[in-house]
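Q: pasting the structure only:
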């Protein structure tokens, strides 16, 4: 049994900028790109067992730092003049201990070196994106294999019930 606590801190806007599909979505609908990243990270958390914390630079929320929990993922919007990098480095100092291994997902090379120098592990955004794609493929195969070919049952449910079930599945 692994007694090590694994934490993944994600530089939210950096990962969105490195992920082509999310980057394109961000151009049309900023909030949807953020929500999709949060949903993908919730799936990542469910599969890996990591505690996932996503940091976004303050956006539309002037003033103090805000923390929310969407799905099972912790989401932090920094204070008005605080950059995500500063918040990430502060979190590493706060959370780092002998029973915790911290990974930081970002493509920012300066930030990668800063977190590495504090004892955290670097995870380039591209590497995280590839891991998420692999998880998506595994989930797709699993759900396809759960249904015998040609014997799919379809249960008719109304939209309100479907929405409630989806919320339950996502953990919020």
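A: Now that the structure is in, tell me what you want to look at. A quick note: this is a predicted structure, and the numbers were derived from the prediction, not measured.
Q: C-alpha from now on. contacts and neighbour counts both.
A: Fine.
Q: for residue 129, give me its contacts.
A: Residue 129 is in contact with 15, 19, counting by C-alpha atoms under 8 Å, 6 or more residues apart in numbering.
Q: tell me the SS of it?
A: Reduced to three states with DSSP: H, G, I helix; E, B strand; the rest coil, the structure at residue 129 is helix.
Q: what about it, distance to residue 160?
A: Distance of residue 129 to residue 160, given as C-alpha to C-alpha, to the nearest Å: 32 Å.
Q: same thing with residue 70?
A: The gap separating residue 70 from residue 160 is 20 Å, by C-alpha to C-alpha.
Q: again, but for residue 5
A: From residue 5 across to residue 160, the span is 38 Å (C-alpha to C-alpha).
Q: A further structure is provided below for comparison with the first:
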């Protein structure tokens, strides 16, 4: 994939919240907003790391509100569906656009859901499919990879100025420092 056509990831947000245990617990104890915020934060980092253009899709099916898109970062946006529209419907529409795109051979679209009918539909449109559980495992693996890269390196004390100057110079510097105090 070229950077001109980064992979697109469409995530059925409530499906993921319902299947990731820690998000289920947040949803049940603190509400959907907290679980949604946590998923959003997780996907900001994951999407940036992998260079995905991710859309977290949330049903607004029972709410009488118009569809709303909210850009979080250059790699992540939230999409709240229109009244009487499901996340599945929105994702299917995006997959249909992908299938009709004359440049689709240059592009990659990944649908994240554990809904079996949605999996079959996405694959039928030529998209890749990833279960909510597989995404969770990829997120955890990415986090471990990032953490292992960020482990503090043991300081090389040979490069410290105090270890490279002779004892006479060290004594002279100490005298000057004591006079300043």
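A: Nice, I can see it. The structure presented is a predicted model; accordingly, all values stated were derived computationally and were not measured.
Q: name the residue in residue 70 and residue 160 of structure 1 with the higher neighbour count.
A: Ranked by neighbour count (other C-alpha atoms under 10 Å), residue 70 of structure 1 and residue 160 place residue 70 first, with 15 against 9.
Q: dump the residue contacts of the residue nearest the centre of structure 1.
A: Nearest residue to the geometric centre of structure 1 (C-alpha atoms, centre = their mean): residue 41, 2.8 Å. Contacts for residue 41 of structure 1 (C-alpha under 8 Å, 6+ apart) come out as 52, 73, 132.
Q: what residue in structure 2 is paired with it?
A: Matched across to structure 2, residue 41 of structure 1 falls on residue 43, judged by TM-score structural alignment.
Q: and what of residue 92 of structure 1?
A: In structure 2, the residue matched to residue 92 of structure 1 (TM-score structural alignment) is residue 95.
Q: ok, for its match, nearest residue in space, not its chain neighbours?
A: Nearest non-adjacent residue to residue 95 of structure 2, counting by C-alpha to C-alpha, 6 or more residues apart in numbering: residue 125, 5.9 Å away.
Q: repeat for residue 139 of structure 2
A: Nearest residue to residue 139 of structure 2 in three dimensions, chain neighbours excluded: residue 46, at 6.3 Å (C-alpha to C-alpha, 6+ apart).
Q: so how far is residue 19 of structure 2 from the one you found?
A: Remark: distance between residue 46 of structure 2 and residue 19 of structure 2 (C-alpha to C-alpha) = 18 Å.
Q: mind checking how far residue 100 of structure 1 is from residue 49 of structure 1?
A: Distance of residue 100 of structure 1 to residue 49 of structure 1, computed by C-alpha to C-alpha: 13 Å.
Q: between the two, which contacts overlap?
A: Residues touching both residue 100 of structure 1 and residue 49 by C-alpha under 8 Å, 6+ apart: residue 6.
Q: can you show me the strands along structure 1?
A: Ranges of strands in structure 1, per DSSP state E, are 5-11, 51-56, 66-70, 73-77, 100-105, 121-123.
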